[in-house]
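Chemist: got a predicted structure plus its sequence, pasted below:
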Amino acid sequence: MEILAFGVQSDEKPLIERAFDGHCEVRCLDVFLTEDTAPIAAGHEIVSSSVNAELGPRVLEILAAGGTRMIAQRSTGFNNIDLDAAGRLGMTVARVSYYSPYSVAEFAWTLGMAVNRRVVRAANRTRDFDFRLDGLMGRDMHGRTAGVLGTGKIGEAFTRIAHGFGMRLLGWDVAENPACMELGMKYVPKQQLLAESDLVTLHLPLMPETQHLIDAAALRSMKDDAILVNSSRGGLVDTRALVAELREGRFTGVGLDVYEAEAGLFFVDRSLEAVDDDTLARLVTFPNVLVTSHQAYYTEDAVAQIVDTTVRNVLDYLAGRRSENVLVPALARS
């Protein structure tokens, strides 16, 4: 049996091929799974998708018509998949429920410190042999307040780093994490966290309840000199509202590894094309904003775990086994 994997990065390909070796054949494609590319999967019972795949009802119908019965998503998030439609079509859907939380937490700190200490601006200057310090002043994180929205595994890892910096810790989540509380975190209402934090970081899943969690009102409640970091899901932040606040000269820095309209933009080279997303185009012009390409998870350790779990999900499906990674229950294979 051949597995068809969509949206595979060049660094990821050898890991996928090595992990599947001895189990199944795998063909890796660099194109993403969309309505236009879905017909390529015809004749493949199992398809592996990336986080930026567009798996709405129409795409799932095309896949099902071509014989696909199982989708193995190579990510934790699954807001890009219409699970109800997959269930109606008799398709099994599995994800990667866990991988290294340190990859994302460490990168979130990378973004926060890069905008705080003006690292990109400094690097661009020194390439032109401009070694002035004007405009490069940052702030100590020690003694300041970190607000963590979402204190699961990644939020906890971020909190441990913040504790190492000697920061005051505020948290907000539906459930309190005892490990974070042992580090001194105080759980407070979201409004209080936003108002008191010098650095706000997001580590939440995207769902209807969290869509635009950071909206215009939330942004206005933050300190004028706060730092905002989002390495989770782009839809957590109302980007238009963020741009409006940035135009007013607010925030010391904003570090974004995700963008709410990133599908079709991120993970591909658009450098020679005209990008028609005016919001993103405006966002990247602000000197205190750093946008990266959804790479927080992209470490050897995390990607290896993602690939290994994907292989296990496929083997579980073929054997008729269930695991905590299954989002839409497996049906008996004919």
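Modeler: Looks like it came in fine.

Chemist: from now on I want contacts and neighbour counts done on CA atoms only, so please keep to that.
Modeler: OK.

Chemist: chain neighbours aside, what residue packs nearest to P189?
Modeler: W172 (6.5 Å; CA to CA, 6 or more residues apart in numbering).

Chemist: another one to put next to it:
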Amino acid sequence: MKIAVFSTKSYDQEYFEKYNEKYGYIFSFYETALNADTARLSADCDVVCVFVNDVVNEETIQILASNGVKLIALRCAGYNNVDLEAAEKADIKVVRVPAYSPEAVAEHALALILTLNRKTHKAYNRVREGNFSLKNLIGFNLNNKVIGVIGTGKIGATFCKILKGFGCKILAFDISKNDELIELGVEFLPLEEVLKQADIISLHCPLNKHTKHIVNENSIASMKDGVMIINTSRGALINTAEAIEGLKNRKIGYLGIDVYEQEENLFFEDLSEHIIQDDMILRLLSFPNVLITSHQAYFTKEAMNQITIITLENIKSFENNTELKNVVR
């Protein structure tokens, strides 16, 4: 079984090679992202393995199909970058990793909250320069704050459980209620009420036509003054331009994001010696109350182990013509 792995970083190759002894697959690792221009690299391969910023649209899929590719193996949970209709027409199966380590992402969301609130990143830099002043480092207690959680799947549910330990009041919105969370004291309300009442809003929902730009000018206007917004899910859940306006007029008091609408041109790359052309990200970086990490919420040893193993097992199931438990339809 020949597999072309796109958007490969050194750690991806390390983990696939570590676990491949059991499977014996032939990998071709490519640093480049998959798109219509690079799809030719899949020639003679049975499978392509892709990540969050690969562009698997209809044009790309047609090229994959002509090259004989029969399986698209996502090594992530989200699949909004794949044209599923085009894949079905081309008779190409799509599989994903639906749950690898919800704790990894939920804990990173908490890290963004604590860092923004207590300004530990700024304190660290100050102390290293011999500045031991506490001026402008004041934060607030998380205890008794109202946390709004949008999406209570595995990650959102784990996040709720963690924040319960801080003594927070948790309000949640999802298209289906989670009975386990209700027993823990999480209150499910309509989206408008969650946005209106929360001191901190954390996004844990997938990106689709219903959730795109769920944070926009109108929803921001309904939020509390000085609200904290956290996004560890998908960049396009937030309308970046309208969030910037919210920051400028101080409606948004804090913004922590691990994902960004245009991240495919930025994240996972070292651009320290380049002139960044994205004016939106540069504007966000200019705010003292904005914290950006580069899609690292998933990045723990435990998560990488699970992502690799589940991806390989997905491919094995396809190879053996057995049930594809993680197929995306």
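Modeler: Perfect, I can see it now. All values reported here derive from a predicted model rather than from experimental measurement.

Chemist: so the residue nearest to P189 of the first structure is in contact with Q191, correct?
Modeler: No. Checked against CA atoms under 8 Å, the pair W172 of the first structure and Q191 is beyond contact range at 9.7 Å.

Chemist: between the two, which one's more packed in?
Modeler: Legend: neighbour count by other CA atoms under 10 Å for W172 of the first structure and Q191, higher for W172 (23 against 13).

Chemist: report the buried residues of the host helix or strand of E313 of the second structure.
Modeler: Using DSSP states H and E, E313 of the second structure sits within helix 301-319. Of all the residues in helix 301-319 of the second structure, those buried under the rule 16 or more other CA atoms under 10 Å are 303-316, 318.

Chemist: and of the residues you listed, the nearest to V48 of the second structure?
Modeler: I315 (10.0 Å; CA to CA).

Chemist: quick one: what's aligned to the closest one in the first structure?
Modeler: Under the alignment (TM-score structural alignment), I315 of the second structure pairs with V314 of the first structure.

Chemist: wait, what's in contact with the closest residue to its match other than its chain neighbours?
Modeler: Excluding the flanking residues, the one nearest V314 of the first structure by CA to CA, 6+ apart is A72, at 6.9 Å. A72 of the first structure sits next to I46, V47, S48, S49, V93, A94, R95, T310, N313, V314 when contact means CA atoms under 8 Å, 6 or more residues apart in numbering.

Chemist: the first one and R282 of the first structure, how far apart?
Modeler: Relative to R282 of the first structure, I46 of the first structure is positioned 40 Å away (CA to CA, to the nearest Å).

Chemist: more crowded one of those two?
Modeler: I46 (26 against 12).

Chemist: neighbours of P57 of the first structure, how many?
Modeler: The number of residues packed near P57 of the first structure is 18, by other CA under 10 Å.

Chemist: no, scratch that, I was asking about E59 of the second structure
Modeler: Neighbour count of E59 of the second structure, defined by other CA under 10 Å: 15.

Chemist: for it, which three-state class applies?
Modeler: Three-state assignment for E59 of the second structure (DSSP: H, G, I helix; E, B strand; the rest coil): helix.

Chemist: same deal with the one 4 residues further on?
Modeler: Classification of I63 of the second structure using three-state DSSP returns helix.

Chemist: what's the distance between it and Y25 of the second structure?
Modeler: Taken as CA to CA, the span from I63 of the second structure to Y25 of the second structure is 22 Å.

Chemist: comparing the two, which residue is more hemmed in?
Modeler: Neighbour tally, I63 of the second structure and Y25, criterion other CA under 10 Å: the higher count belongs to I63, 21 against 16.

Chemist: the nearest residue to that one once chain neighbours are set aside: what's it in contact with?
Modeler: Leaving aside its chain neighbours, I63 of the second structure sits nearest to A39 (6.2 Å; criterion: CA to CA, 6+ apart). Counting by CA under 8 Å, 6+ apart, A39 of the second structure touches T60, I63, L64.

Chemist: list the members of these that persist in the first structure.
Modeler: Compared against the first structure with both residues aligned by TM-score structural alignment, their matches' CA atoms under 8 Å, those retain T60, I63, L64.
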